[in-house]
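1. Take a look and give me a structure for this.
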Amino acid sequence: MLGEEAARESVIVALDCDKQIALELADRLRGKARWVKVGMTLFYAEGPSIVREMHDRGFKVFLDLKIHDIPFQVRGAARSASLSGADILSIHGLGSSAMIAQAREGVEEAAAKRDGDRTRLVAISVLTSMDQGSLSEVGIELPVKDEVARLAKLSFDAGSDGIVCSPQEAAQMRKLLGPEALLVTPGVRPVGSAVGDQKRVATPAAAIAAGASKIVVGRPITQADEPISAFECIVNELVKG
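-> Got it, this is the predicted structure:
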């Protein structure tokens, strides 16, 4: 159970759409939602300016780029993403501790240059569209929960502020990483919503109860007939627990 403001702070609305629709949704959600997610679909089309436009509308931005490259490139990418205004930035845990450490260096450099708060880093563990069969297909035979834990510990120890995991692993990750870790959980679906391409899902209240810091909800809000009503229903669910 959360207070109303805490509930609004806990929901990140995923704007995985084109700019016109994203701005229309943002304008409708202004004053109600606190966070939006800008992912690859929108960022690759519009670049850093879309982050600034969301800030201008009063939103904090989770820039979900899932950065994964050699450490040198990741340091520069994380620095640039931070300078664009990202409040949270995603990187891939599979990139190694050296890569994650360089991402941390990049966002710290950006914070010093812009004289503001440091962008927080969350490392992708196992995508919520993947299940045990998907992991085996790419040569990982560990159970999903064990692979998530392995990457979570590696990433957190190397400088990530937290991880991205499914709500089904949130309780385990909270216990593993402690109370200060930032746990961002996609794969959240209100009761009655279509699961779509997600495999490891839970309801908003279940995800928060399990230990998630923030939940990412896209299509159940953005594709609803009444997006504001859909968002408010999630807030009410979190308040009631």
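2. For the rest of this, base every contact and every neighbour count on C-alpha atoms.
-> OK.
3. OK, contacts around the most centrally placed residue in the chain?
-> Among the residues of the chain, residue 184 comes closest to the average C-alpha position under Cα atoms, centre = their mean, at 4.9 Å. If a contact means Cα atoms under 8 Å, 6 or more residues apart in numbering, then residue 184 has 122, 162-165, 212-216 as its contacts.
4. same thing but at 10 Å, please
-> Contacts for residue 184 were tallied using Cα atoms under 10 Å, 6 or more residues apart in numbering; they are 10-12, 62, 88, 90, 122-124, 162-167, 170, 207-208, 211-216.
5. which ones among those are found in helices?
-> Among the contacts of residue 184, the ones falling in helices (DSSP state H) are 10, 170, 207-208.
6. can you redo the residues you listed as CSV with neighbour count and distance to residue 111?
-> Converted to CSV, the ones in helices among the contacts of residue 184 look like this (neighbours: other Cα atoms under 10 Å; distance: Cα to Cα, whole Å):
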residue, neighbour count, distance to residue 111
10, 23, 24
170, 24, 29
207, 27, 31
208, 26, 29
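7. now, which of those residues sits nearest residue 196?
-> For residue 196, the closest of the ones in helices among the contacts of residue 184 turns out to be residue 207, at 17.8 Å, with distances computed as Cα to Cα.
8. tell me what the longest strand seen in the chain is packed against?
-> Ranked by residue count and defined by DSSP state E, the top strand of the chain is strand 60-67. The helices and strands touching strand 60-67, judged by 3 or more Cα pairs under 10 Å, 6 or more residues apart in numbering; DSSP states H and E, are strand 11-14, strand 35-39, helix 40-46, helix 49-56, helix 71-83, strand 88-92, helix 97-114, strand 120-124.
9. Go through those and name the closest to residue 175.
-> Of all those, strand 120-124 comes closest under Cα to Cα, at 16.8 Å.
10. I'd like the structure of this one too, to check against the first:
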Amino acid sequence: MQRPLIIALDFPSSVEVNTFLTKFEEEKLFVKVGMELFYQEGPSIIYSLKEKGHSVFLDLKLHDIPNTVGSAMKGIARLGVDIINVHAAGGSAMMNSAIEGLEAGTHAGQKRPMCIAVTQLTSTTEQVMNDEIWISKSLDDTVLHYASMAKRSGLDGVVCSSLEVPRLIENIGEDFVTVTPGIRLATDEVGDQARVVTPEKARLLGSRAIVVGRSITKAEQPLEAYHRINADWEGVTV
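-> All right, here's what the predicted structure looks like:
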């Protein structure tokens, strides 16, 4: 995988998505479809985006018993998405089943979707993790443990904060993909995120991909915002 800027299409329906994408008619994008959009539109939104030539990260964070996740992944593989994810808290058996399901559902001669695991949401603080989720370890240690388990289970990478990427690179290696949400411009409001960095900082920390939502989708000029953020991410001057 290259180092994409993934736009989070956090819209309630395909109508809003199509209106937004009209501003990007000359661009082939990498986009994220999450629960809000997928639960309203279903597979049709994936087919529509792929027909337009966009790459798709289907962000459903599967977390269930191994058999259920494996069966779900067989169907997801047939959608033709580029990335799908599970939650690492489901454990190694579940993650193994996810890979088995993806491989079983991928058509012969095609590459299976990349599968990554959520470690801890970028809206989660260490205090919340300790006091509410009842994980007594440090946030950094928990993310590393989940990432290591995902690696052993055959996954391609993880979702984490860019702040945790250097330690993952040191302990797991650069080839293990790190997809990092919680990206904001220095002038943006943090919103409901807790562990945030700028696109430039994410690049310097070693992130392999960034996920950007409101900084682009809520901008007055989304295309200009996209190019500005992408320039910061790639380290080029515009």
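11. Got a TM-score for the pair?
-> Laid over one another, the chains give 0.94 as their TM-score (TM-score structural alignment, normalised by the length of the second structure), with 233 aligned residues with a Cα RMSD of 1.3 Å.
12. quick one on the thing from earlier: could you dump the ones in helices among the contacts of residue 184 of the first structure to TSV with distance to residue 99 of the first structure?
-> TSV is the format used below for these (distance: Cα to Cα, whole Å):
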residue	distance to residue 99 of the first structure
10	28
170	24
207	29
208	29
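13. Where does the longest strand of the first structure end up in the second structure?
-> Mapping strand 60-67 of the first structure onto the second structure (TM-score structural alignment) gives residues 55-62.
14. so stretch 77-95 of the second structure matches what in the first structure?
-> Alignment of stretch 77-95 of the second structure against the first structure: residues 82-100, by TM-score structural alignment.
15. Ok, stretch 170-188 of the second structure next?
-> So stretch 170-188 of the second structure is aligned with residues 175-193, judged by TM-score structural alignment.
16. Figure out the length between the terminal residues of that stretch.
-> Terminal residues of stretch 175-193 of the first structure are spaced 29 Å apart (Cα to Cα, to the nearest Å).
17. any idea how far that stretch is from the chain center?
-> 9 Å (Cα atoms, centre = their mean, to the nearest Å).
18. Sort out which residues of that stretch are buried, please.
-> When neighbours are counted by 16 or more other Cα atoms under 10 Å, the buried residues of stretch 175-193 of the first structure are found to be 177, 181-190.
19. And residue 232 of the first structure? What does it align with in the second structure?
-> Applying TM-score structural alignment, one finds that residue 232 of the first structure aligns to residue 227 in the second structure.
20. Count the residues that sit near that match.
-> Other residues within reach of residue 227 of the second structure, judged by other Cα atoms under 10 Å, total 13.
21. Name the helix or strand for it, please.
-> When elements are assigned from DSSP states H and E, residue 227 of the second structure belongs to helix 222-234.
22. superposed on the first structure, where does that helix end up, distance-wise?
-> Compared with the first structure after fitting, helix 222-234 of the second structure has a mean deviation of 1.1 Å; criterion: mean Cα distance after the TM-score superposition for the first structure.
23. And residue 4 of the second structure, how far from residue 158 of the second structure?
-> For residue 4 of the second structure, the distance to residue 158 of the second structure - Cα to Cα - is 15 Å.
24. Ok, residue 110 of the second structure next?
-> Computed as Cα to Cα, the residue 110 of the second structure to residue 158 of the second structure distance reads 22 Å.
25. So for the two, which residue has more residues nearby?
-> Here residue 110 of the second structure and residue 158 are set side by side on neighbour count (other Cα under 10 Å), and the busier one is residue 158, at 29 against 9.
26. what do we get in the first structure for residue 210 of the second structure?
-> Under TM-score structural alignment, residue 210 of the second structure pairs with residue 215 in the first structure.
27. Now for its match, how many residues are close by?
-> Applying other Cα under 10 Å, we find 27 other residues in the vicinity of residue 215 of the first structure.
28. and it, what does it touch?
-> Neighbour list for residue 215 of the first structure: 9-14, 164, 166-167, 183-189, 203-205, 207-208 [criterion: Cα under 10 Å, 6+ apart].
29. Repeat the analysis, applying 7 Å as the threshold.
-> Going by Cα atoms under 7 Å, 6 or more residues apart in numbering, residue 215 of the first structure touches 10-12, 184-186, 188, 204.
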